[in-house]
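Asks: next comes the sequence, and after it the predicted model I'd like to discuss.
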Amino acid sequence: MDTRSLACFLAVAEGRHFRKAALALHMTQPTLSQRIRVLEDEVGTPLFLRDRRHVALTAAGEAFLEPARAALVNARLAIRRAREAESGTVGRLRLGFTVIAFYGRLPAVVREFRAAYPEVAVELVERNSPALEAALVADEIDIGVLHPPLERRELTRHALPGERLMLALPASHPLAALAEIPIAQLSDEALLVAPRSIGPVFHDRLLALFEGQGVTPRIAQEVTPMTTLAGLVAAGVGIGFVTEGIARSGRSDVLFRPVTPEPPVLPLAAAWLGPRPNAAGQHFLEMIMGWDGKRGSALSG
């Protein structure tokens, strides 16, 4: 039972006239009559009593009328919703992110997206980068905002502006008096770092920064996420690097200072499975790619 046949039935039932209904539907009267006959065959009983002068609904037609009207409304709604979902204006977006990413511009982009696409439900999932890669491959999320390089070659990524690092140290630390802290003065400090398994490339680059200044870093504890690292700094466990976004969130018992030489920038990227995400995901990417004020091409992960 197609929507066109239901529309034909309703046009006749509401106007009680085959010729006028055919004109309203932009079809010939014989075509309309044929559609009604096919519909009656499908229902299994006549829906109209008709002669040369009058058209009336049978008892079956009266019973069929309201459900048919509701079915046509719902069918048209279903078609509209499907087309909107294809265009990315309704549906859902499953967005994964790291804690670090959510201390940057990401919350503002999520707010902007929700305002622009109010009928897209945004599901937020916080995990570390390796777990986000696994979630993308398992189709548990549509887009992940994480830290490259990526291990999963089937993922596509777009580089986003990275996060600069600041040294977090207790407010009472002797080096806190310096506006900028040389790495060479950190030789005796207990260092807090993220586990190498979470980001081996960045981990190695950070330690190389110390070694390049003749300092062998003394790793006191591996810790994740960076927000916890800041808490451990406040507790006097050691010092460590956090992003500018986390530094801006502020703690009265922790100070944040730049260091020289400048540490590596923590890379950030949006990643998805396959050549492109779903339509809602593509709209989100357009917004998130505007972080640096320009559009960029997707890079193979």
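Replies: That came through fine.

Asks: could you use CA atoms for every contact and neighbour count after this?
Replies: Fine.

Asks: assumed residue 19 was part of a helix.
Replies: Yes - counting by DSSP: H, G, I helix; E, B strand; the rest coil, residue 19 is located in a helix.

Asks: take this one as well and set it beside the first:
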Amino acid sequence: MELRHLRYFVAIAESGSFTVAAKQRLNTAQPSLSRQIRELEAEVGVQLLIRSRRGIELTAAGRAFLDHARIALDQAEAGREAARKAARPAKPTFVLGFLTGQEMDWLPEAINVLRDELPKIEITVLSKTSPWLAEALTRGKLDLAFMRAEPGMPSLMYQLVTKERLVVVLPRNHRLALLEEINPRELADENFITVSSTAPTVKAVIDEFISRSGVDIHPVHEADNLTMAMTLVVSTGGVCLLPAYAEKILPVSVISRPLAGEAPTIDLVVGYSKANTSQTLQRFLSRVDDLISKVDDLVPRSR
């Protein structure tokens, strides 16, 4: 069984189509892809995929095999990354990830911690979505990330940094902008913009809050990122709920207001791989509490 067989199988399972997997993810011909899957099924000894009118469906054996295939690919990628790092031992390196927007608060002190511990360390900083960061940690491409605690990532560890409240984001000329705080009932008749599955943890918190509030709120748009959320707020006159850190990047035509009552919160954590035995990582983690205290002194926040 070869890694390419596993890569092809995962691509088909995730895209639900031989054609889409071949053209958009694997850059290979469909007949070749079909042949590779037949070879994989012959190696495993059971049928993994079924073609249907709705596309490709996994058999029970295929669903069981998928999780193991992903783990094998992740471990192979982590092994390659570890080997590359071992081949460049001359200078310590640390790759730090941030949920886009969070670096505004946390990057300066994170850099200070790393410089204190290892003055000559080479630091790389990446700003991405939380699911991307989780995947990169699993594959060994990041050492640590400020992110959400993404579900279904058993190889990752999380340490709480802060709890962020959700706030209402709306146009500056909106009728609700006159209020000091907004009761959830006021959102019932508004064009409500929610976040898409690109931010599954935030989406889950918002969905749970809407369900718990008992207010009849039906999202009419989904935003893939903060920029898109702001654009939809301005263009549609709608409202949305976002973590409070978004307040730092609001355009002048958009404002935020707190929710009345007990506002929902979402955890910001530092995440790292259980398999990462880097001494630099351990030294950084030992200073996380100091880092949190220093940032809280500069940027007070509800915890």
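Replies: Cool, got the structure. Please read all numbers here as calculations on a predicted model, not as lab measurements.

Asks: what does the TM-score come to for these two?
Replies: The TM-score (TM-score structural alignment, normalised by the length of the first structure) is 0.61; 206 aligned residues with a Cα RMSD of 2.6 Å.

Asks: can you map out the helices along the stretch 1-150 of the first structure?
Replies: Taking DSSP state H, counting those that start in this stretch as the criterion, the stretch 1-150 of the first structure carries its helices at 3-15, 18-24, 29-43, 59-87, 106-116, 129-137.

Asks: which of these is buried the deepest?
Replies: Compared across the helices of the stretch 1-150 of the first structure, helix 129-137 shows the largest average neighbour count, a mean of 20 (mean count of other Cα atoms under 10 Å).

Asks: now that helix, how far from the centre of its chain.
Replies: For helix 129-137 of the first structure, the distance between its averaged C-alpha position and the chain's averaged C-alpha position is 14 Å (Cα atoms, centre = their mean, to the nearest Å).

Asks: mean deviation of it from the second structure?
Replies: Average distance, helix 129-137 of the first structure versus aligned residues of the second structure after superposition (mean Cα distance after the TM-score superposition for the first structure): 1.5 Å.

Asks: which bit of the second structure covers that helix?
Replies: On the basis of TM-score structural alignment, helix 129-137 of the first structure is assigned to residues 130-138 in the second structure.

Asks: contacts for the matching stretch next, please.
Replies: Under the contact criterion Cα atoms under 8 Å, 6 or more residues apart in numbering, stretch 130-138 of the second structure has outside partners 74, 78, 97-99, 142-145, 147-148, 150, 153, 155-156, 198-200, 271-273.

Asks: which stretches in the stretch 101-250 of the second structure count as strands?
Replies: Counting by DSSP state E, counting those that start in this stretch, the stretch 101-250 of the second structure forms strands over residues 122-128, 144-147, 156-171, 192-195, 219-223, 239-243, given from the N-terminal end onward.

Asks: ranking these by burial, who's on top?
Replies: The highest average neighbour count among the strands of the stretch 101-250 of the second structure, using mean count of other Cα under 10 Å, belongs to strand 144-147 at a mean of 26.

Asks: packing partners of that one?
Replies: The elements that strand 144-147 of the second structure packs onto, with contact taken as 3 or more Cα pairs under 8 Å, 6 or more residues apart in numbering; DSSP states H and E, are strand 93-99, helix 130-138, strand 265-273.

Asks: how about those, which one is nearest residue 56 of the second structure?
Replies: Closest to residue 56 of the second structure of these, according to Cα to Cα: helix 130-138, at 24.4 Å.

Asks: the closest one relative to strand 156-171, how many degrees between them?
Replies: For helix 130-138 of the second structure and strand 156-171, the angle between their directions (axes from the mean of the first three to the mean of the last three Cα atoms, to 10 degrees) works out to 160 degrees.

Asks: okay, the angle between helix 130-138 of the second structure and strand 265-273?
Replies: Inter-element angle recorded for helix 130-138 of the second structure and strand 265-273: 20 degrees (by the same axes, to 10 degrees).

Asks: re earlier: would you mind giving the strands of the stretch 101-250 of the second structure as TSV with distance to residue 68 of the second structure added?
Replies: Formatted as TSV, the entries for those read as follows, by distance: least, Cα to Cα, whole Å:
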stretch	distance to residue 68 of the second structure
strand 122-128	26
strand 144-147	24
strand 156-171	17
strand 192-195	30
strand 219-223	32
strand 239-243	34
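
Asks: quick one: closest of those to residue 183 of the second structure.
Replies: When the strands of the stretch 101-250 of the second structure are ranked by distance to residue 183 of the second structure, counting by Cα to Cα, first place goes to strand 156-171 at 9.9 Å.

Asks: have a look at how far, on average, the closest one is from the first structure.
Replies: Its aligned residues in the first structure lie a mean 1.3 Å from strand 156-171 of the second structure after superposition (mean Cα distance after the TM-score superposition for the first structure).

Asks: ok, and what's touching that strand?
Replies: Contacts to strand 156-171 of the second structure, defined as Cα under 8 Å, 6+ apart, come from residues 134, 137-138, 149, 177, 182, 233-234, 237-245, 253-259, 263-274, 292, 301-303.

Asks: can you rerun that using 7 Å?
Replies: When contacts are defined by Cα atoms under 7 Å, 6 or more residues apart in numbering, strand 156-171 of the second structure is touched by residues 138, 149, 233-234, 237-244, 253-259, 263-274, 292, 302-303.

Asks: could you export the helices of the stretch 1-150 of the first structure as JSON lines, including distance to residue 222 of the first structure?
Replies: Converted to JSON lines, the helices of the stretch 1-150 of the first structure look like this (distance: least, Cα to Cα, whole Å):
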{"stretch": "helix 3-15", "distance to residue 222 of the first structure": "63"}
{"stretch": "helix 18-24", "distance to residue 222 of the first structure": "74"}
{"stretch": "helix 29-43", "distance to residue 222 of the first structure": "71"}
{"stretch": "helix 59-87", "distance to residue 222 of the first structure": "44"}
{"stretch": "helix 106-116", "distance to residue 222 of the first structure": "26"}
{"stretch": "helix 129-137", "distance to residue 222 of the first structure": "16"}
